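1. sequence-free structure coming up:
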């Protein structure tokens, strides 16, 4: 292929460099959640003595901030320049790693995780927006698939390397590596990607919509995470729940009237978009219940170390990565609905197998999580691609923020559900056999519930799409 032909096909050295660097950004940012999940048992045994709720906030402070900024970050990128937001986000992520290294207590540590989430939330949507803006339209589907596959690589890196680092150097050691890696990647972004896009001072920011969205999301997750602590004080627990409902209703009303809304609600009138959104939420909520419980199941129940806990999830990431690329021809041949439905049902079977084999041989547990990875791989890329492309057409933006927001809110919900289940089954400071029994009981209930949710989600998706075809 000549240089001219390569340029026409969208395959040029410059675009390839952009793809490599920006996918590396995705791997760095997304691996942070996997590392945090693996760190929880080591953190619980550390001198900081975190409560079960504080352990949940250690993970979810990052995910909540991350999820709440993904949609506004798209509008901020248009206003101030996507490359500038990308650089700012990476700088904040590096600063958060430094603070986590030095944190003397749980308050500062949780705050550092929130700051890291802000940085990741600002940076991640820009990575896909820049890729799509700099490439011809016929390359977009392939770029979204590559970008999505990077999240599987992030799981591989976060679980594999993160577990080894924690086992050898304790829960702070991943931050010692993240800091210099982020600085190096920041330099690469500036030198390779550059700052080519000028600011657009006329780009509109939906400040009321942004404020209401953040308020509703945070209130919902506060309600979930704090439920075990406030279960005996229902009036106090009702406060964040009422705030969540009121903010969500107000957000819906504001967005319907806004000229430049944060979220184009009309997009979700399409059954295809609704099905994609529902599938993404169910898939990633399930995955993060597995990621959160895996560290406890491997370390607390089976008595193995963090390195083994991390490596135990590597097959999930490998399966997702391999299957993600196989879905492209499968979707062409059998259709999106059939492949996604198969993925949801395979995932449900995997979670059922995990629930059944919690106390069985380790190879059985590994086989079950591979089944989960295969199912998630069948779902994640087709759903993300469809949602991103449909939103791009109707909403006028890349759609990366909507896709990533759904994923992260689902992830935070999955982590929160695990925290609630553990808190309810592990009263007080349980240790030894009591702690192992509590973790096993919580995991069995959670995984059975996830399997049932995925089956219901599959049926709802198929009914929605079938009804749309009959109109």
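-> Ah, there it is. Please read these numbers as outputs of a predicted model, since none were measured by experiment.

2. CA atoms for contacts and neighbours, from now on please.
-> OK.

3. residue contacts, residue 217?
-> Residues in contact with residue 217 (CA atoms under 8 Å, 6 or more residues apart in numbering) are 64, 68, 244, 409.

4. scan the protein for its longest helix.
-> Determined from DSSP state H, the single longest helix within the chain is helix 432-469.

5. identify the spatial nearest neighbour of residue 189, chain neighbours not counted.
-> Nearest residue to residue 189, sequence neighbours excluded (CA to CA, 6 or more residues apart in numbering): residue 21, at 6.7 Å.

6. would you mind identifying the next helix or strand past the one helix or strand that neighbour maps to?
-> Residue 21 belongs to helix 13-44 when elements are defined using DSSP states H and E. Following helix 13-44 in sequence order, the next helix or strand is helix 52-80 (DSSP H and E).

7. give me the next element, helix or strand, following that following helix.
-> Using DSSP H and E, the helix or strand that follows helix 52-80 in sequence is helix 82-102.

8. quick check: angle from that next one to helix 52-80?
-> 160 degrees (axes from the mean of the first three to the mean of the last three CA atoms, to 10 degrees).

9. list the buried residues for helix 82-102?
-> Under the neighbour-count criterion of 16 or more other CA atoms under 10 Å, helix 82-102 has 82-101 buried.

10. the structure to be compared is supplied as follows:
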């Protein structure tokens, strides 16, 4: 007697569609991306030394990844809806691994930047599928538990990144932080192919806003390129001005196209809600500060203070480890007092912590830095949950996926602009304060990374250190002003009487972080 086809399939793949196995499969890919998000900051000085990168090239190693991720997140979710989330997840993991290996092998700064962009696009392809697959696999009653575990895996990966990165760079070289993705990806692909059941949106009518994707990509890339290159070209240079004007025109055209599109990448009607608009600003300002600070604190610790990679990772651990508890605390506060106060307090904490870091020097005791680190991480967590509740909660149910994609895009865009603006401010400040020092162009470029040229006398070396610190302090002050201004906007303009439960806020935060559909 022949068994029914379903019985045969079940016997062949007993774990196919199993909820726990699916959770493990998507968590593996998420862990790989989360680890990569923070491990690179520790490796930046080693990459700069190995490839002899300019300061602008070093920035683009971070920016290329963030831009690829920001521009393609919403598209990545749409591709999964249309062609299958399991299929797109596996393709994304494979592309992430291949691009990671290429980064370690390419041997040039230009090549690293190009493959970092591909790596970001790959992450944008796999990340939205993780929660979509969990939604399709877990029952409504157990979905919250699954998302909680999912979020814990992401937090642990992000917290472990600096320490793992420091250890790998010190023992195996900076290339190893990318090569480590290969074995993780191979296991993830095989396991996912065996246990994940395919899931689609249930319709073949999902359409792509190709003009919107192209215009948004060009506009954001031009904007960040202008800010990054301003450190070399100068703000009065026609190339900088032309790029800025061109980028703004392209973004304005994007708005016009979206307003007339029957299937827009981002429906403009969502911005009529204050919670959606201000929540987007808050998320962007939040990661503007966080990624800008992280980029330069790593350079400060490794280059100026001269600590080793593992020690730097441990010193920066509060910035990522506190996030494990900050988001649940934020969820409780949002559920009890609402997003307005929580968001305002969170951004205010970020601003205060950046202000405190303006007193950091070469000989500053670690505890004087650790306290602002903890305050910053707590403020980031509160703002993230309040921003998610405002953005996703302000959108209609049928546009919740688009709202999550918008949140994730603002997060990545804020991070890209943060590192770009901080770098421009640090570079300008260091150049101004070191104008009287005998530095050639290469030495001035190195100083903007916290590298004091060798062979300087005591007094001259101290002046060079002070020049970098002056630029870094000015950048921290800019971050404090930006987050403080958005905190003021949130406190005065955000009005939303409705409140969600703590579990709902946590779910919105995690879904929005990857643009889940």
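-> Yep, it's here. Please read all numbers here as calculations on a predicted model, not as lab measurements.

11. drop the TM-score for these two in here.
-> Put the two chains on top of each other and the TM-score (TM-score structural alignment, normalised by the length of structure 1) is 0.89; 455 aligned residues with a CA RMSD of 2.4 Å.

12. point out the other helices and strands that the longest helix of structure 1 packs with.
-> Counting contacts by 3 or more CA pairs under 8 Å, 6 or more residues apart in numbering; DSSP states H and E, helix 432-469 of structure 1 packs against helix 271-295, helix 336-356, helix 400-425.

13. mean per-residue distance, the last one versus structure 2.
-> In this case it means helix 400-425 of structure 1. When structure 2 is overlaid, helix 400-425 of structure 1 sits 1.7 Å from its aligned residues on average, using mean CA distance after the TM-score superposition for structure 1.

14. what helices or strands is that helix leaning on?
-> helix 52-80, helix 106-133, helix 207-230, helix 271-295, helix 362-395, helix 432-469.

15. try it again with 6 Å
-> helix 52-80, helix 271-295, helix 432-469 (3 or more CA pairs under 6 Å, 6 or more residues apart in numbering; DSSP states H and E).

16. and residue 258 of structure 1, what's its match in structure 2?
-> Structural alignment (TM-score structural alignment) places residue 258 of structure 1 against residue 261 in structure 2.

17. run a quick neighbour tally on that match.
-> Per other CA atoms under 10 Å, the neighbour tally for residue 261 of structure 2 reads 15.

18. from residue 78 of structure 2, how far off is the nearest residue to it once chain neighbours are set aside?
-> Closest residue in space to residue 261 of structure 2, ignoring its immediate chain neighbours: residue 209 at 7.9 Å, by CA to CA, 6+ apart. Per CA to CA, to the nearest Å, residue 209 of structure 2 is found 10 Å from residue 78 of structure 2.

19. I figured residue 284 of structure 2 hits residue 409, correct?
-> No. Taking contacts as CA atoms under 6 Å, residue 284 of structure 2 lies outside contact range of residue 409: 8.7 Å.

20. can you give me the end-to-end span of stretch 388-403 of structure 2?
-> Its first and final residues considered, stretch 388-403 of structure 2 spans 9 Å by CA to CA.

21. and stretch 75-90 of structure 2, by the same measure?
-> Stretch 75-90 of structure 2 end-to-end distance (CA to CA) = 16 Å.

22. show me how far that stretch is from its chain's centre.
-> 21 Å (CA atoms, centre = their mean, to the nearest Å).

23. what's that stretch aligned against in structure 1?
-> Going by TM-score structural alignment, stretch 75-90 of structure 2 sits over residues 72-87 in structure 1.

24. nearest spatial neighbour of the aligned residue in structure 1 for residue 494 of structure 2, chain-adjacent residues omitted?
-> The alignment partner of residue 494 of structure 2 in structure 1, by TM-score structural alignment, is residue 465. Excluding the flanking residues, the one nearest residue 465 of structure 1 by CA to CA, 6+ apart is residue 271, at 5.8 Å.

25. check residue 74 of structure 2 too.
-> Nearest one to residue 74 of structure 2, counting by CA to CA, 6+ apart, is residue 405 at 5.1 Å.
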